[in-house]
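Asker: Everything below, folded, please.
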Amino acid sequence: MSFISTSSYIVADDLSLAVNAAVTLEKPLLLKGEPGTGKTRLAEELAASLGVPLLRWQIKSTTKAQQGLYEYDAVSRLRDSQLGSDKVHDIANYIKPGKLWQAFTAPERPVLLIDEIDKADIEFPNDLLHELDQMEFHVYETGEQVRAEHRPIVIITSNNEKELPDAFLRRCFFHYIKFPDADTLAEIVKVHYPAIQQRLLSTALEVFFDLRAVPNLKKKPSTSELIDWLKLLLAEQIRPEDLQQKGQLLPMFGALLKNEQDVQLVEKLAFMARRQS
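Answerer: The predicted structure is shown next:
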């Protein structure tokens, strides 16, 4: 297997090597990086390039590891027993397979995305150590042992909100997605807007990187926010020279700046630039 850039998705060489290495080693690929750098999109594109199913497990602060294996609905079984249903005689009727179970029993090798694992409780990764390492687990209610028929390709994403346990990290192949440079970002933009004028693209990228370089910015704009901003610039027919006016806020800046502190900071810098001019 060789995962490379396509006409609809640009992947850096080091990221391509990381994906291929994780698949070769049969280890989960742990991706870290700024929000908006394409961690989730990578799993989607990998599944599409291989022509296999994508199973996405979106992690929340309340998510428990057990939910990825299966859930036992004891309440429904109690209700059915009170109603005299024949279903109660087979406890398997009340076992709901989770995403890991679905991945283990898929008819072909799937891509399993465990998205934003750092949102969960600190013990969450440790609770999945055995299942991700041995690719099997036990169903206590039925006595069944679920084993992976085809070892899934596991992609795990993290936004670095919490440190992950060392024991978990040892079982993963790690890659940090660096923010794209200007040339790579230009390629990504052209995938979305192939007809964009080169002068507008060059000016927008220059302004975008200047904004990311502003000291004390709470949230730097990401790739996805750049794509949204350019869409607005094209829709409103903004000219390149409109982006270069010193001391003025950027057109459609709400696509790039996501909190009031950053807006106030940029407004202050624009005011200071007007004073100096």
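
Asker: Could you use CA atoms for every contact and neighbour count after this?
Answerer: Noted.

Asker: what sits up against stretch 184-201?
Answerer: 7-10, 12, 205, 223, 227, 239-240 (Cα atoms under 8 Å, 6 or more residues apart in numbering).

Asker: again, 10 Å this time
Answerer: For stretch 184-201, the surrounding residues in contact (Cα atoms under 10 Å, 6 or more residues apart in numbering) are 6-12, 179-180, 182-183, 202, 204-207, 223-224, 226-227, 230-231, 233-234, 238-243.

Asker: Would you list the buried entries among those?
Answerer: 9-11, 204-205, 223, 226-227, 230-231, 233, 240, 243 (16 or more other Cα atoms under 10 Å).

Asker: from the contacts of stretch 184-201, which ones fall inside helices?
Answerer: Per DSSP state H, helices hold the following members of the contacts of stretch 184-201: 182-183, 202, 204-207, 223-224, 226-227, 230-231, 233-234.

Asker: Also this sequence, please, to line up against the first:
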Amino acid sequence: MPLWPVYTGTSEPHDGIDRLPPPPPWRAFDGHPVLPVPDERADAAAVSPDRSHRAATYQATEETVQLVNAALYLRRPLLVTGPPGTGKSSLAYAVARELRLGPVLRWNITSRSTLHDGLYQYDPLSRLYAARQGPQAADAGIEHHLRLGPLGTALLPYDRPRALLIDEIDKSDLDLPNDLLNVLEEGQYEIPELVRSARHTPEGRAQVMVDGTDERVPVERGRVRCRAFPFVVLTSNGEREFPPAFLRRCVTLRLRQPDDRHLAEIVRAHLGEPDERARRLIERFLSRAGAGDLATDQLLNAIYLARSADLDATSLDDLAERLMPYLGQGAQTDVF
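Answerer: Prediction:
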């Protein structure tokens, strides 16, 4: 029987993803050969202490749980918007951990990012250098100079979805959201260099390295088509508007600053039951949040130091002021 919700937000890993109902007919994919999802420890960066901690302690709201499941059922990307520090990027790690989707593939977007960067990288100079080493090196094949990017890897024909985080899509060039439309809609792409190379090889199959590891996977005739559509999380700080055609193809989740109850849950998950000092800092955080953007990790830093150092009330207030500046006064990463 189908399972709802598949993602529960409890942080307890399970295999409920195998009980998703069939996709809508217009979102059914049949890529092959079928590949197993790699073990979550296959990518050392994806299981760093920071990312592992975020995945295990993420506190999902009821709205978050509902819309994550909608994206999973509909096989659609999830566009997560909200102020810095509200847990946009952490959500991808939490879902991947609970549903056992393997290492999270991460694509950090800048103003110079292109669709090509996300799909694959090809180094023609290394191939030219190999050709100069002699016929044996030159015959190694074009696939030895090519690696799939995070998006290109996520669209491989895995037997269950991979988790892909496309972080800060609002920092991209104006064309990137539109460029993503066709690939995310069709669930497939071509690698022209391999398409041309396949004309000269009887089997037409290349072994290509994937993102995050040195593992190689087969790509037939230079064409990649997914089987289980990946769980794609696109994050945005709300700094720009997106084209209607892009928004129509996404499930949109808007995160807000947590209230006092949710903050207490977050503190409890990271640092244990809030004591008197922690509650004092939570109240101060909430009173300041109305006048500007604050990130939850600022509060967690202040509570950790308050517990670790012997501070009187005046010193504690002064510490909170210094550790919780408004984000407009300086850069702050989206950690929690």
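
Asker: Out of the ones in helices among the contacts of stretch 184-201 of structure 1, which comes closest to Phe104 of structure 1?
Answerer: Nearest to Phe104 of structure 1 out of these is Ser224 (Cα to Cα; 32.4 Å).

Asker: Quick one: residues contacting that closest one.
Answerer: Neighbour list for Ser224 of structure 1: 35-38, 189, 255-256 [criterion: Cα under 10 Å, 6+ apart].

Asker: now it: how far from Asp242 of structure 1?
Answerer: Between Ser224 of structure 1 and Asp242 of structure 1 the distance is 22 Å, computed by Cα to Cα, to the nearest Å.

Asker: Check Ser16 of structure 1 too.
Answerer: Ser16 of structure 1 sits 38 Å away from Asp242 of structure 1, going by Cα to Cα.

Asker: repeat for Val23 of structure 1
Answerer: Look at Val23 of structure 1 and Asp242 of structure 1: by Cα to Cα, they are 47 Å apart.

Asker: try Met1 of structure 1
Answerer: 46 Å.

Asker: Then Ala18 of structure 1?
Answerer: 41 Å.

Asker: Quick check: buried residues in stretch 121-129 of structure 1?
Answerer: 121, 124-126, 128.

Asker: An error on my part: the question was meant for stretch 137-148 of structure 1.
Answerer: Buried, per 16+ other Cα under 10 Å, within stretch 137-148 of structure 1: 137, 146-148.

Asker: again with stretch 162-176 of structure 2
Answerer: Buried residues in stretch 162-176 of structure 2, counted by 16+ other Cα under 10 Å: 162-172, 176.

Asker: Max pairwise distance over those residues: which two?
Answerer: Pairwise distances across these (Cα to Cα) peak at 23.7 Å, for the pair Arg162 and Lys171.

Asker: And Met162 of structure 1, what's its match in structure 2?
Answerer: Not Met; residue 162 of structure 1 is Lys. Lys162 of structure 1 maps onto Arg240 in structure 2, with residues paired by TM-score structural alignment.

Asker: which SS class is its match?
Answerer: Three-state call for Arg240 of structure 2 (DSSP: H, G, I helix; E, B strand; the rest coil): coil.

Asker: Now do the same contact list for the spatially closest residue to it that is not a sequence neighbour.
Answerer: Nearest residue to Arg240 of structure 2 in three dimensions, chain neighbours excluded: Asp170, at 6.0 Å (Cα to Cα, 6 or more residues apart in numbering). Contacts for Asp170 of structure 2 (Cα under 10 Å, 6+ apart) come out as 81, 109-111, 176-177, 234-242.

Asker: Next, the counterpart of Asp170 of structure 2 in structure 1: secondary structure please.
Answerer: Under the alignment (TM-score structural alignment), Asp170 of structure 2 pairs with Asp118 in structure 1. Secondary structure, three-state DSSP: Asp118 of structure 1 is helix.

Asker: corresponding residues in structure 2 for whatever helix or strand Ser16 of structure 1 lives in?
Answerer: Assigned by DSSP states H and E, Ser16 of structure 1 falls within helix 13-25. Counting by TM-score structural alignment, helix 13-25 of structure 1 falls onto residues 62-74 of structure 2.

Asker: Val132 of structure 1 is in contact with Arg170, isn't it?
Answerer: Val isn't right for residue 132 of structure 1; it's Leu. No - between Leu132 of structure 1 and Arg170 there is no contact under Cα atoms under 10 Å: 11.9 Å.

Asker: Let me see the contact set for the residue sitting furthest away from the middle of structure 1.
Answerer: Outermost residue of structure 1 with respect to the C-alpha centroid, by Cα atoms, centre = their mean, is Gly84; its distance is 45.6 Å. When contacts are counted by Cα under 10 Å, 6+ apart, Gly84 of structure 1 touches Leu78.

Asker: Look up how far Ile156 of structure 1 lies from it.
Answerer: Taken as Cα to Cα, the span from Gly84 of structure 1 to Ile156 of structure 1 is 44 Å.

Asker: Contact partners for the aligned residue in structure 2 for Lys39 of structure 1?
Answerer: Matched by TM-score structural alignment, Lys39 of structure 1 corresponds to Lys88 in structure 2. Residues near Lys88 of structure 2 by Cα under 10 Å, 6+ apart: 79-82, 165, 167-168, 233-237, 253-255, 334-336.

Asker: before we move on, the earlier item: output the buried residues of stretch 162-176 of structure 2 as JSON lines; include the columns distance to Ala130 of structure 2.
Answerer: Listed next are the buried residues of stretch 162-176 of structure 2 as JSON lines, based on distance: Cα to Cα, whole Å:
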{"residue": "Arg162", "distance to Ala130 of structure 2": "33"}
{"residue": "Ala163", "distance to Ala130 of structure 2": "35"}
{"residue": "Leu164", "distance to Ala130 of structure 2": "33"}
{"residue": "Leu165", "distance to Ala130 of structure 2": "34"}
{"residue": "Ile166", "distance to Ala130 of structure 2": "33"}
{"residue": "Asp167", "distance to Ala130 of structure 2": "35"}
{"residue": "Glu168", "distance to Ala130 of structure 2": "37"}
{"residue": "Ile169", "distance to Ala130 of structure 2": "36"}
{"residue": "Asp170", "distance to Ala130 of structure 2": "39"}
{"residue": "Lys171", "distance to Ala130 of structure 2": "37"}
{"residue": "Ser172", "distance to Ala130 of structure 2": "34"}
{"residue": "Leu176", "distance to Ala130 of structure 2": "33"}
